[in-house]
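A.B. asks: What would the 3D arrangement of this be:
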Amino acid sequence: MNETINVRRTLVRVGTEYPMVGTLAFGVVDRGTNVVEVRPTSICALSCIFCSVNAGPKSRARAAEYIVDPDALVNAVEEVASYKGTRVEAHIDGMGDPGNYPYLVDLVQEIREVVDVISMQTRLYMLSESKIKELEEAGLTRINLSMDALLPPLARKLSGTNFYDVNSVLRKLGFILNNTKLQVIISPVLLPGLNEGEMEKMGRLVMALKMGDRIKYPLLIQKYLRHKRGRNPIDEEDWDSFWNHLRKLSLEVGLDLIPTGESMSIAPAKELPKPYDVGDVVEVRMLSPGIFNGECLAVPLRRTGSNIYDRVITIVGRPCIPNKRTRTRIIRNKDNIFIGV
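C.D. replies: Next comes the predicted model:
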């Protein structure tokens, strides 16, 4: 069912008519490791000025937003976790903030039965203290807190909104550390020329709160990358400059800021099969607009009924006519994300 949420975008309620694998916009993303990305919604109320996926109400690039049926998503996580045959971390993230997902507690509770660790990437501001406790009781293991500045005016500027209150987020962080056993990783994006000075403050904060008592790497600073569809307010720094910055900061605050994949318990794991090769032509039925302008989500006419093999395909550069049958030629299939023309 599709609903209008503003003059430019459609809200798509994603049910079992869509495979849960094949797009970055929702569902399950498998990158060949024991960490499975679980994406329940693309909705975000912020319009961060550096957002790599152009989320939020100010976006001019997005055509649709998505909310996934929880049963369909749980079923997909169960299938993928079973297929991998190893200890799996479900990382709840997305092209929006999963904290906005109305069935978040139910999702965590249901997938807890089939995975070993459940982490979530969020800006936290939308979650009440009672909701945080509910998530812990449901089985959430860790919160990866997206927070890019401690200075309130700068935090608001970076968020692209006037209502974002970093002090409220800090109070909720304090609640988590004092009233739950949840692990927390603060994960800011380093934006050269905008928030370098905030990184040391965050390191000092992490040390003062003794967040390292719960997890080995409580501060993970991310490199800013320009993206084709993203908001790109600044130029990228090179990787050498980024790593040198982290090494210097590590010495200044006494905190290891350069973890390895192994130290984060990330390991190669059985990858989902790719049912289509680049160049294959697939008969499909168009269903709804893709997340960005000029895209259309389609499903193959021939399906197995399993998320291990079925894929949703994003068709680019063609009008999106729901229920139209057509053919599409696959031009990309990396990480089981399928793009067709």
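A.B. asks: alpha carbons only for contacts and neighbour counts from here, please
C.D. replies: OK.
A.B. asks: Ala90 reaches Ser119, doesn't it?
C.D. replies: Yes: Ala90 is within contact range of Ser119, at 6.3 Å (criterion: C-alpha atoms under 8 Å).
A.B. asks: Which of those two has more residues huddled nearby?
C.D. replies: Between Ala90 and Ser119, counted using other C-alpha atoms under 10 Å, the more crowded position is Ala90 (27 against 24).
A.B. asks: my read is that one is in a helix, agree?
C.D. replies: No: Ala90 sits outside any helix when classified using DSSP: H, G, I helix; E, B strand; the rest coil, being strand.
A.B. asks: Just checking, which helix or strand succeeds the helix or strand that contains Leu249 along the chain?
C.D. replies: According to DSSP states H and E, Leu249 maps onto helix 239-253. The C-terminal neighbour of helix 239-253 among helices and strands, as given by DSSP H and E, is strand 281-289.
A.B. asks: Determine the set of other helices and strands touching the helix or strand just after that next one.
C.D. replies: Scanning forward in sequence from strand 281-289 by DSSP H and E, the next helix or strand is strand 295-300. Packing partners of strand 295-300 (3 or more C-alpha pairs under 8 Å, 6 or more residues apart in numbering; DSSP states H and E): strand 281-289, strand 313-316.
A.B. asks: Give me whichever of these is most buried.
C.D. replies: strand 313-316 (a mean of 26; mean count of other C-alpha atoms under 10 Å).
A.B. asks: Who are the packing partners of that one?
C.D. replies: So strand 313-316, by 3+ C-alpha pairs under 8 Å, 6+ apart, packs with strand 295-300, strand 339-340.
A.B. asks: this one next, for a side-by-side:
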Amino acid sequence: MKPIFALIIILIYSNFFYANKPKVKIKDFSNVKTMYVSDFNVNQNVILAEELKMEILGQLSKELAERLGFKDTIVIERKTYLNYNQKDLYIIEKNNSNYKLLLLGEESVKKMSGSGIAVRIQSAKVNVSDVLKMVEYAIANRKTLDKNLVKTDYFLFEGDKIQILANSEKFISNIVSNNSVLVKSLIQKEIILLKDSGKIIIWQNDGFIFKENLDRYQPAYLYGNINHGELRLQDFYYYIRNEIYNYFLVFSDKNTFSYFDAYEEHTAKKIHIEKGSSIYPYMTAKEIIYGKLVIYDNDNFFIYNVYKKKLQKIE
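C.D. replies: Predicted structure coming up:
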């Protein structure tokens, strides 16, 4: 029990209690502007896949616009939510390239100024190909975009609702169901989302790849006996990065994770956390002791054995 006790002591001093607040991230890609608003923001080592997708969408939308010869402003605005009773919201409009989703519910629903086109999405998740098709549609049909906006109920956190102009689910479904040769070509590109002295995260062919950064092994022939691995995922919920021990916990959903530290023998997929209840992300202790690390939320403690690939709940 001593190793477990030591782990818990470390955990107590590892910022156990954390406050939830949204993360707002704004970035420009030439004439493409992106804004990402998260449902939670625990610390810099907890990153949602939706945040990474905004980087992908910014880069690929810039190239899409260049290929179509569109030089005006394009806004891609994304807001995720924890309230799963909330309905998805899509707004594709013209001449309104200022940010809007943050203002909804704050008596600021009037049309704002700014030329160009905007694709605004509030949802739990998005598909990169689908959003690129919306951008492509908006460029090709920019003169008639506002004709497809209809009065839509928007529910506030207090349970009240307001009416805004948005696109219907059927309208969006028709856009994303169409095949696009241009989008199909774009999603095959490789985009490096993270590269440091330890790890690399790459997006390619509509999926994510977690890898070891082999550039640090010089000369390379001296380290040929290291058994490197990689983790490939079509999509995921969020990852937790431990920079000291250089590993990822990648959660595919609220209670299922993969462990990856680039050693093939340690890589484990689809480890399930039973009786998980928190809607907020799990956290990890800063230390690994005897190959064990602590995973926790506000209600539960677990110990994961890296070598045995087993998870134990601490009652």
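A.B. asks: where does the TM-score land?
C.D. replies: Here the TM-score for the pair of chains, by TM-score structural alignment, normalised by the length of the second structure, is 0.29; 166 aligned residues with a C-alpha RMSD of 7.0 Å.
A.B. asks: Let's have the helices and strands packed on strand 295-300 of the first structure in CSV, adding distance to Lys84 of the first structure.
C.D. replies: As requested, those are exported to CSV (distance: least, C-alpha to C-alpha, whole Å):
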stretch, distance to Lys84 of the first structure
strand 281-289, 26
strand 313-316, 23
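A.B. asks: closest to Glu37 of the first structure out of the ones you listed?
C.D. replies: Closest to Glu37 of the first structure of these is strand 313-316 (C-alpha to C-alpha; 17.9 Å).
A.B. asks: sorry, back to before: what about the helices and strands packed on strand 295-300 of the first structure, which gets the closest to Val28 of the first structure?
C.D. replies: Nearest of these to Val28 of the first structure, taken as C-alpha to C-alpha: strand 313-316 at 13.6 Å.
A.B. asks: which other helices and strands contact the helix or strand following the closest one?
C.D. replies: For strand 313-316 of the first structure, the following helix or strand on the C-terminal side (DSSP H and E) is strand 325-332. Judged by 3+ C-alpha pairs under 8 Å, 6+ apart, the packing partners of strand 325-332 of the first structure are strand 281-289, strand 339-340.
A.B. asks: Can you tell me what sits against the last one?
C.D. replies: Just to be clear, that refers to strand 339-340 of the first structure. Strand 339-340 of the first structure has contacts (C-alpha atoms under 8 Å, 6 or more residues apart in numbering) with 313-316, 328-333.
A.B. asks: Redo those as a markdown table? Include distance to Ser241 of the first structure.
C.D. replies: Converted to a markdown table, the contacts of strand 339-340 of the first structure look like this (distance: C-alpha to C-alpha, whole Å):
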| residue | distance to Ser241 of the first structure |
| --- | --- |
| Ile313 | 38 |
| Thr314 | 36 |
| Ile315 | 38 |
| Val316 | 36 |
| Thr328 | 42 |
| Arg329 | 40 |
| Ile330 | 37 |
| Ile331 | 34 |
| Arg332 | 32 |
| Asn333 | 32 |
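A.B. asks: List the buried residues for the longest helix along the second structure?
C.D. replies: In the second structure, with assignment by DSSP state H, the single longest helix is helix 49-68. Judged by neighbour count using 16 or more other C-alpha atoms under 10 Å, the buried positions of helix 49-68 of the second structure are 49-65.
A.B. asks: And His91 of the first structure, how far from Glu283 of the first structure?
C.D. replies: For His91 of the first structure, the distance to Glu283 of the first structure equals 32 Å [C-alpha to C-alpha, to the nearest Å].
A.B. asks: again but with Met120 of the first structure, I slipped
C.D. replies: Distance from Met120 of the first structure to Glu283 of the first structure, by C-alpha to C-alpha: 36 Å.
A.B. asks: What of Pro70 of the first structure?
C.D. replies: Pro70 of the first structure sits 28 Å away from Glu283 of the first structure, going by C-alpha to C-alpha.
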